[in-house]
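S.K.: model this:
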Amino acid sequence: MTTLLGLIASGIFLTRLIPQPVQLFRTRDTAGVSPLAALNATIAAVAWLIRGLEEHQPVVWIVSLAALVPSLITVGLLARKTTMSDLGWAATWALLLTGLWLGGALAVGLAAGVLVTQGPQVRKALQEEDLSGLTPATWWLSVLDATTWGVYGLALGDAALLSYFIVLLTCSIVVLLRLRFLNSRQVSRLHVP
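M.R.: As a prediction, this is how the structure comes out:
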């Protein structure tokens, strides 16, 4: 049963990664999209790949390997918008994870990892008025992704996956509420005589 649940969670996770790079490629609109979040997500995919291999969890390492494709595409599509600050913070994240891995505490970094990968996008969503480059589909799929990995983590007793569930669900709800707020404000402006 846990294998099936892991496969379903993996499929949902990978599906979640598709809408944003597709929209970026199609529209070239990067407004509201965080390059730092994309960089950090790519680094986290590598870290999850390593953890999955070390823990002999094929469901984790295979999906992490596959996640590198859309993650790297997203990073590439955001390259012109990426700042030196973004690169510096991403390098710091990579060095921290490397240190934790070498110290045998990679799970600790991964537990915080979802906050590091999603936090910059949440911050950008809360600060900016134009989120036209951000696709809501990614965030609705994130709710489903968080929930399925949370159930899988509960079945395995995996604290890192349970942390992933809590933080990703919270971040997804914040971004979706912000998108809804900005959309409703934009619609109300259209109706003002």
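S.K.: from here on, contacts and neighbour counts on C-alpha atoms
M.R.: OK.
S.K.: chain center to the top helix by length along the chain, what's the gap?
M.R.: Using DSSP state H, we find that the single longest helix of the chain is helix 159-190. Distance, stretch centre to chain centre, for helix 159-190: 13 Å (C-alpha atoms, centre = their mean, to the nearest Å).
S.K.: for stretch 106-121, same thing?
M.R.: A distance of 9 Å separates the centroid of the chain from that of stretch 106-121, by C-alpha atoms, centre = their mean.
S.K.: now do the buried residues in it.
M.R.: Across stretch 106-121, burial judged by 16 or more other C-alpha atoms under 10 Å covers 106-107, 109-111, 113-121.
S.K.: same question for stretch 98-107.
M.R.: Buried residues in stretch 98-107 (16+ other C-alpha under 10 Å): T98, L100, W101, L106, A107.
S.K.: try stretch 154-170
M.R.: Using 16+ other C-alpha under 10 Å as the burial criterion, the residues of stretch 154-170 that qualify are A159, A160, L161, L162, S163, Y164, F165, V167, L168, L169, T170.
S.K.: with stretch 136-148 instead?
M.R.: Across stretch 136-148, burial judged by 16+ other C-alpha under 10 Å covers P136, T138, W139, W140, L141, S142, V143, L144, D145, A146, T147, T148.
S.K.: what's the neighbour count on the nearest residue to the fifth one once chain neighbours are set aside?
M.R.: Counting by C-alpha to C-alpha, 6 or more residues apart in numbering, R16 is the residue found nearest to L141 once chain neighbours are left out, at 5.2 Å. With neighbours defined by other C-alpha atoms under 10 Å, the count for R16 comes to 21.
S.K.: one more, please, to line up against the first structure:
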Amino acid sequence: MTPAGSGPGAPDAGELVFRGRDRYRPSPAHLALVLLVPAVEAAATIRGLGLTGALWLAGGTFAFIGLGLALARRSFSAVGPGGITVCWGFGRGRTHPWQEIRWIDVRTTKAEGGTASQVRMFLADGRRRALPGLADSPLYPSPDFEEQYRRILARWELSTEESGRVRPRRQLRDRIPPTVAGYLVALVLVPLGTLVFLLTR
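M.R.: As a prediction, the model looks like this:
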């Protein structure tokens, strides 16, 4: 957590601000892995797509990964008197007033080498929103995660009536780890991208 800053997309001063750029700092090993994925992809597809096609596919994968990392670093959650502002890297984010927030909890799932935890909120219309910058995982550990969560929970309880707090029912997607969800998306996007490329050659 850091004090509020200035400039485009910055929250107002006096809020509790949790920035992605303070958490998502890839190590040299992580950066090497990011470079390795497109290289392996290119080597695996060069026979079917040719050198040019394999390089385009690898370049697209690298750009997709780079965009994801850039947005993660620009993301933030800001907890203030008016509610919680969530920004996933685009613009100034969206503020959800306290009266719209029915519940706040932590989603914990199994991850490689341990567990991953993410603070999330449930809105009155049934939607749920993860809070960027408020997570703990083996890849990006957050030693003060529990303290951060308690501070947000205390602010929410002070800003809402007990009658307006409703615990949501557990759903299937609550049991799917984020890493598994990411693998499923990749399994769909990569073959789809390859098919589109082959059909448009």
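S.K.: got a TM-score for the pair?
M.R.: Between these two chains, after superposing, the TM-score reads 0.30 (TM-score structural alignment, normalised by the length of structure 1); 95 aligned residues with a C-alpha RMSD of 5.1 Å.
S.K.: ok so, going back, pretty sure the residue nearest to L141 of structure 1 sits against V143.
M.R.: No - with contact defined as C-alpha atoms under 8 Å, R16 of structure 1 does not count as touching V143 (9.4 Å).
S.K.: coming back round to it: so which of the buried residues of stretch 154-170 of structure 1 is the closest to V59 of structure 1?
M.R.: L161 (12.4 Å; C-alpha to C-alpha).
S.K.: ok, back up a step: among the buried residues of stretch 136-148 of structure 1, name the ones in helices.
M.R.: Short answer: the buried residues of stretch 136-148 of structure 1 in helices (DSSP H) are P136, T138, W139, W140, L141, S142, V143, L144, D145, A146, T147, T148.
S.K.: TSV for those, including distance to Q20 of structure 1?
M.R.: Compiled in TSV, these are given as follows (distance: C-alpha to C-alpha, whole Å):
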residue	distance to Q20 of structure 1
P136	9
T138	6
W139	10
W140	12
L141	11
S142	12
V143	15
L144	16
D145	15
A146	17
T147	20
T148	20
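S.K.: farthest pair in these?
M.R.: P136 and T148 (18.8 Å).
S.K.: mind listing what's buried in the helix or strand that P21 of structure 1 is a member of?
M.R.: When elements are assigned from DSSP states H and E, P21 of structure 1 belongs to helix 19-27. Buried residues in helix 19-27 of structure 1, defined by neighbour count with 16+ other C-alpha under 10 Å: P19, Q20, P21, V22, Q23, L24.
S.K.: so the second one touches V75, yeah?
M.R.: Read it as Q20 of structure 1. No - using C-alpha under 8 Å, Q20 of structure 1 makes no contact with V75, being 10.9 Å away.
S.K.: shared neighbours, the two?
M.R.: Counting by C-alpha atoms under 8 Å, 6 or more residues apart in numbering, Q20 of structure 1 and V75 have no contacts in common.
S.K.: same for the longest helix along structure 2, what does it pack against?
M.R.: In structure 2, with assignment by DSSP H, the single longest helix is helix 28-74. Applying 3 or more C-alpha pairs under 8 Å, 6 or more residues apart in numbering; DSSP states H and E, one finds that helix 28-74 of structure 2 makes contact with helix 178-199.
S.K.: just checking, what packs against the helix it packs on?
M.R.: helix 28-74.
S.K.: quick one, the helix it packs on and helix 178-199 angle?
M.R.: Here helix 28-74 of structure 2 runs at an angle of 90 degrees relative to helix 178-199 (axes from the mean of the first three to the mean of the last three C-alpha atoms, to 10 degrees).
S.K.: mind listing what's buried in the helix or strand that helix 28-74 of structure 2 is followed by?
M.R.: As assigned by DSSP H and E, the chain's next helix or strand after helix 28-74 of structure 2 is strand 76-80. By neighbour count on 16+ other C-alpha under 10 Å, the buried set for strand 76-80 of structure 2 is F76, S77, A78, V79, G80.
S.K.: does the second one touch R94 like I think?
M.R.: No - the pair S77 of structure 2 / R94 is not scored as a contact, 9.7 Å apart, by C-alpha under 8 Å.
S.K.: what do those two both touch?
M.R.: What both S77 of structure 2 and R94 touch, as defined by C-alpha under 8 Å, 6+ apart, is the set T85, V86, C87.
S.K.: what sits against the first one?
M.R.: With contacts defined as C-alpha under 8 Å, 6+ apart, T85 of structure 2 is in contact with S77, A78, V79, G93, R94, T95, H96.
S.K.: do that again at 6 Å, thanks
M.R.: S77, A78, R94, T95 (C-alpha atoms under 6 Å, 6 or more residues apart in numbering).
S.K.: can you put these in JSON lines and add distance to V180 of structure 2?
M.R.: JSON lines is the format used below for the contacts of T85 of structure 2 (distance: C-alpha to C-alpha, whole Å):
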{"residue": "S77", "distance to V180 of structure 2": "24"}
{"residue": "A78", "distance to V180 of structure 2": "28"}
{"residue": "R94", "distance to V180 of structure 2": "27"}
{"residue": "T95", "distance to V180 of structure 2": "29"}
